[in-house]
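Undergrad: Sharing a sequence plus its predicted fold:
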Amino acid sequence: MKWSLSFLVGLLFSFCAFAQAPAPASQEKIDELVRLLQDKDVQAWLNSRKEAGTPAVTPSSTGSLAKWESAARARVDQIRAAIPEIPGEFAAAASRARNDATSRGYAPIFMIFGGLVALGLVAEFLYRKVSIRRETLIGRLAPVGIFAGAMAIVFFAVDWPPLARVVLLAYLSAFILFRLAAAFLYAADISPPLRNRLMLFIGVVSLAVATAAIGEPLGVPPLVTDAISYCFSIVGLCLAIEMVWATSSRSRPWKLGIMAFLVVLWLVWCLNMRGLFWIGIYALALPAILNGVGRLAASFTSDPASFRGVLIIRGARAAIIALAVGWLALVWHLNPDSLGQRDPVLVSLFYGGLKSVLILVCADFLWQLARGWIDRSLLVTTDTTSLNPADAARRARFRTLLPIFRNALAVVVAVLAGLVVLSQLGVQIGPLIAGAGIFGVAIGFGSQTLVKDVISGVFYMLDDAFRVGEYIQAKDYKGTVEGFSLRSVRLRHHRGPVFTVPFGELGAVENMSRDWVIDKFRITVGFETDIEKARKLTKKVGAELKEDEELGKLFIEPLKMKGVEQFADYGIVLSFAMTTVPGMQTYIRRKAYAKIREVFLANGISFAQPTVQVGGDDKGGGAAAAQAIRAQQASAATAPK
């Protein structure tokens, strides 16, 4: 608000100068002057004097560059000569504006301006009293909208004098734009010193634009209006340089470079090279503006990665770039006498470059939307534990195909955007496409292995041979599928190593994770084991595992004992089997081992273990002999030496 008041004070000083201007000439003299200016002889004499005052073009300066240099030099000389006329012309314009208002019974313009601003501030104050203050962009823009709306109602409801209407409209618009810029700066994450200097700079620019806009309606000569703009530009240049030195934490050489760049931009503007001037402004300020707009747009969405978040953030940035391109095209179009407009090739390249920027922005926007959708779909399809097998298989299929589709889409978007950009720049893309086709055939003959890998990968995907997350084995390679490229598959071995295998090297693929898995294992028990009792206990274990909250959903068929597999040297080998979801059989088998051991031992079923029998029929002879040997060793140790 303090900067708004400062800006308002500056405007009031300007209108005070209007009020203090000398009294206008009498109406009779003005009518006489108008009558003389309409006389044909007087007009012919003025035209001859105008042509005599135009600098002649020498034969050596017939080139475009020489003509532009001569015109620029003449313009600079004329503006420099018009600077001393600023006070007089300013006073005359103030007199005309004041006379236009007072002669129709209105107050001086600066009083009308102050009254309208006071009315807007009162309306804004009342709005703030009845509304909840929010430190967001909308919360800061709403009071400014009330302020502008209150002034607009009164401004358009009253039939102001012509000159007063122009002056009020220019300065009120400048004041409103200044406050809108201040609201954006306060909503953005900008340090207070930089924000205050930016507001001061914007205030000076707004005042300069409004002053230049009312020059022609108030009868100020164009050269004097340009001289006033040049004086404002010097003030703006000084403020910009001071802002760089006071707020930037960069090194001294960087600050010197920015200062030199600003000075060059000012010289470019003085030479009426407006297109080049705005390109320099964009190079300097557009990255920071895009970052600020992106942060402001992100405040309107809770999830920047969602479709709505990408649409808002990327859309806002694309809109800023489109507005910048449109403004640059308008500036170029409104300056037909600039040096660049004289060269048709340069004009074609300029407009082609602008169209290319828009094409790249649109391509990037569409690509970001598509990539965001693919990334979100990949995140959603990761968790398949709570789904039925059909839905889980469908999600696994998505996880397999979406990365390939994303890569292919990126290539298509990049190629199409590149071709359209080349076409806008004047390049004939027909021969380029034909040459690329011939070059592609040559590359195809020279890289048959690469073509084989790509085509093999396409058919593997069409056959749905494997998906991301499945465990496969092909030749000497086995592991979990982690991802794809256009020519290879990445396998993670269960011990950690990663294999990157070209599709052409896979051959027959053994998929160990598709649909269901039958897991079989064996347990050896003693020869005295009751087989029927073991079968019933196993059935009980299978029922308990099936009813478990964690393990039950992983079973397709419960654990069962198939029967006696064989008679081993130390016991009876029993065979067990169960059907589970892919990838979880090892985990379930460990749980089954623990349950079977616990139940078998609790019910007197012992597990077989290797034994060795020494001697013949006397099974206790070995033990007696060992005991005798130990007794003899003990007596020998206690005997006296």
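TA: Noted; the coordinates are in hand.
Undergrad: CA atoms for contacts and neighbours, from now on please.
TA: Fine.
Undergrad: if I pick L180, what's in contact with it?
TA: Taking Cα atoms under 8 Å, 6 or more residues apart in numbering, we find L180 in contact with L141, V144.
Undergrad: Mind listing what's buried along the host helix or strand of it?
TA: Per DSSP states H and E, L180 falls inside helix 162-187. Under the neighbour-count criterion of 16 or more other Cα atoms under 10 Å, helix 162-187 has 163-187 buried.
Undergrad: helix or strand right after it?
TA: Note on helix 162-187: by DSSP H and E, the next helix or strand toward the C-terminus is helix 192-213.
Undergrad: For that following helix, buried residues please.
TA: 194-213.
Undergrad: cool, stretch 305-322 as well?
TA: Within stretch 305-322, judged by 16+ other Cα under 10 Å, the buried ones are 305-306, 308-318, 320-322.
Undergrad: and S575, that one's in a strand?
TA: Yes: S575 forms part of a strand when assessed by DSSP: H, G, I helix; E, B strand; the rest coil.
Undergrad: next, the one to line up against it:
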Amino acid sequence: MRLFFCFLALTMSTLSWSATEPAEPEVNKETVTDLIATLENESERQALVEKLKIMIDAQPEAEVPFIATLFDIDAQAPGLMAELTDLIRSYGLPESFMGDLITFSVTVLLVLLGLFLNGALSKFLDRRLNLIRHSLSWDDKRFSSIFRIQRWAGYVVSLILIGYASWHLIASSMGKEELEGPGSLLSAVLTIALVGMVFSMIWEGVNALLESMIEKHERLNSSRFQTITPIIRNILMIALTIMSLMVILSELGINIMPLLAGAGVLGIAIGFGAQTLVKDFLTGLTVVFEDLLQIGDVVKIGDKFGLVEKITLRKVQLRDLDGTVHTVPFGDVTIVSNLTKEFSYYIFEVGVAYRENVDEVISVLKELDEVFREDEAYASRVLAPLEVLGLDRFDDSAVVIKARYKTQSHERWNVGREFNRRIKAAFDERNIEIPFPHQTIYFGEDKQGSAPNANVRLMREQATDEQAP
């Protein structure tokens, strides 16, 4: 505690002395000669004394600072300075250590103040940006990464300055050479922070643009846009990461030209050695940007069938009806069968017995269609009335009437199952036979059109002696 009061008194007296001590005036020989002549003349000397007395009476007393009267600094400062000097010498420290300690303390206070102001400014700007985020339908954390970089840059710069000030104080106390100025290190840190902020702004800006486009244009809020957006973000992330590393390495003094040349050679080698991977990427770009399939489509790729769950530039992931996940590389894709592109058709193949009237069956189907499209649960799923294509073929045990429903892209199966149920109920009500596979034995006809009698012969095997009773 005594050391603290000594330090405080020394600081206040030093500041007061430096603030009140006048600068040393320049000596003018003519003025000094005139002053000597005045002092040698009795009358002039007496007049000068009278003027000095008048000036003393007219000069107001200087106000003494409150803290000086409280601690009686003028009286205590010389003694405290002597004690403090003896204390510093007792620890083997140079007399200039006190000035270095004061400089270190002021530096730390200023750095902490700057760090606090930097953090407060970043949080203030982040909060003020919330109004713009809400008005433009951006994510709540959009552009927050820029302010995080600002805060972390402030932490690093503060750490460097405090570290340099600490080394300066230690070097002064030990009489060693000072560390070289942190200018180059600070320059590198600020450059890296600036690069991070610029690339973060590009990343956040592209994502904000995509979010604004989705909000303002409802037609863009589709599975195609949701399919392309992750690919755009992945490509942008890879490009920004590579460019950031190149700039940072260049700023750190590393020659990146050999790295670029080596990367080019490595890329060529990888291109030759991984032709399948390159083929996957190129085919993936073609499939995605030509809109052959989207997330949420039901597709058939080769012998794999399922719902598209994930698309990358290299592969597509399908989930089958039983939950099985199929991963198909784009390099293996030759034909894509999209069952839900814009709309779908459900094909009905209605088989009836040969004895049934085809026109009657078609009339029943049309009646069912009118009732079906009036049902609120299915009216929105059906895009057009039932289209009866007519008698399609003759099977072994039935005649097949083909029809189709135009439905929403993912509703074809729901519509088909429900309409099949209603067909079965209507046919049972009207006694229209839906035959099952069976065979009819035909014995032929004579020229008069009469069928001959069936020649049925029953034979019984003769029992052997062993089987006889």
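TA: Perfect, I can see it now. These numbers were taken from a predicted model, which means no experiment stands behind them.
Undergrad: And the TM-score between these chains?
TA: The TM-score (TM-score structural alignment, normalised by the length of the second structure) is 0.60; 360 aligned residues with a Cα RMSD of 5.2 Å.
Undergrad: And whatever residue of the first structure lines up with A263 of the second structure, how far from L323 of the first structure?
TA: Correspondence of A263 of the second structure to the first structure, assessed by TM-score structural alignment: A436. Using Cα to Cα, to the nearest Å, A436 of the first structure is found at 36 Å from L323 of the first structure.
Undergrad: need the strands for the stretch 301-450 of the second structure, in chain order.
TA: Using DSSP state E, counting those that start in this stretch, the strands of the stretch 301-450 of the second structure run over residues 304-311, 315-319, 325-329, 336-338, 343-352, 387-394, 399-408.
Undergrad: Next, format the ones you listed as CSV and append mean neighbour count and distance to S184 of the second structure.
TA: CSV is the format used below for the strands of the stretch 301-450 of the second structure (neighbours: other Cα atoms under 10 Å; distance: least, Cα to Cα, whole Å):
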stretch, mean neighbour count, distance to S184 of the second structure
strand 304-311, 19, 46
strand 315-319, 20, 47
strand 325-329, 17, 49
strand 336-338, 15, 58
strand 343-352, 19, 64
strand 387-394, 14, 79
strand 399-408, 20, 65
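Undergrad: Switch those over to CSV; also include distance to I248 of the second structure.
TA: Below are the strands of the stretch 301-450 of the second structure laid out as CSV (distance: least, Cα to Cα, whole Å):
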stretch, distance to I248 of the second structure
strand 304-311, 33
strand 315-319, 33
strand 325-329, 36
strand 336-338, 44
strand 343-352, 51
strand 387-394, 66
strand 399-408, 53
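Undergrad: What strand or helix carries the match of A263 of the second structure?
TA: Counting by DSSP H and E, A436 of the first structure is part of helix 429-446.
Undergrad: on contacts alone, who are the packing partners of that helix?
TA: helix 389-424 (3 or more Cα pairs under 8 Å, 6 or more residues apart in numbering; DSSP states H and E).
Undergrad: name the helices or strands packed onto the helix it packs on?
TA: With contacts defined as 3+ Cα pairs under 8 Å, 6+ apart, helix 389-424 of the first structure has these neighbours: helix 344-380, helix 429-446, strand 477-484.
Undergrad: Can you show me the strands along the stretch 1-150 of the second structure?
TA: Going by DSSP E, counting those that start in this stretch, the stretch 1-150 of the second structure shows no strands.
Undergrad: all helices for it, in order.
TA: 2-20, 29-40, 42-58, 66-71, 73-90, 97-135, 144-174 (DSSP state H, counting those that start in this stretch).
Undergrad: Dump those to a markdown table, plus distance to L186 of the second structure.
TA: A markdown table is the format used below for those (distance: least, Cα to Cα, whole Å):
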| stretch | distance to L186 of the second structure |
| --- | --- |
| helix 2-20 | 31 |
| helix 29-40 | 53 |
| helix 42-58 | 56 |
| helix 66-71 | 40 |
| helix 73-90 | 33 |
| helix 97-135 | 14 |
| helix 144-174 | 7 |
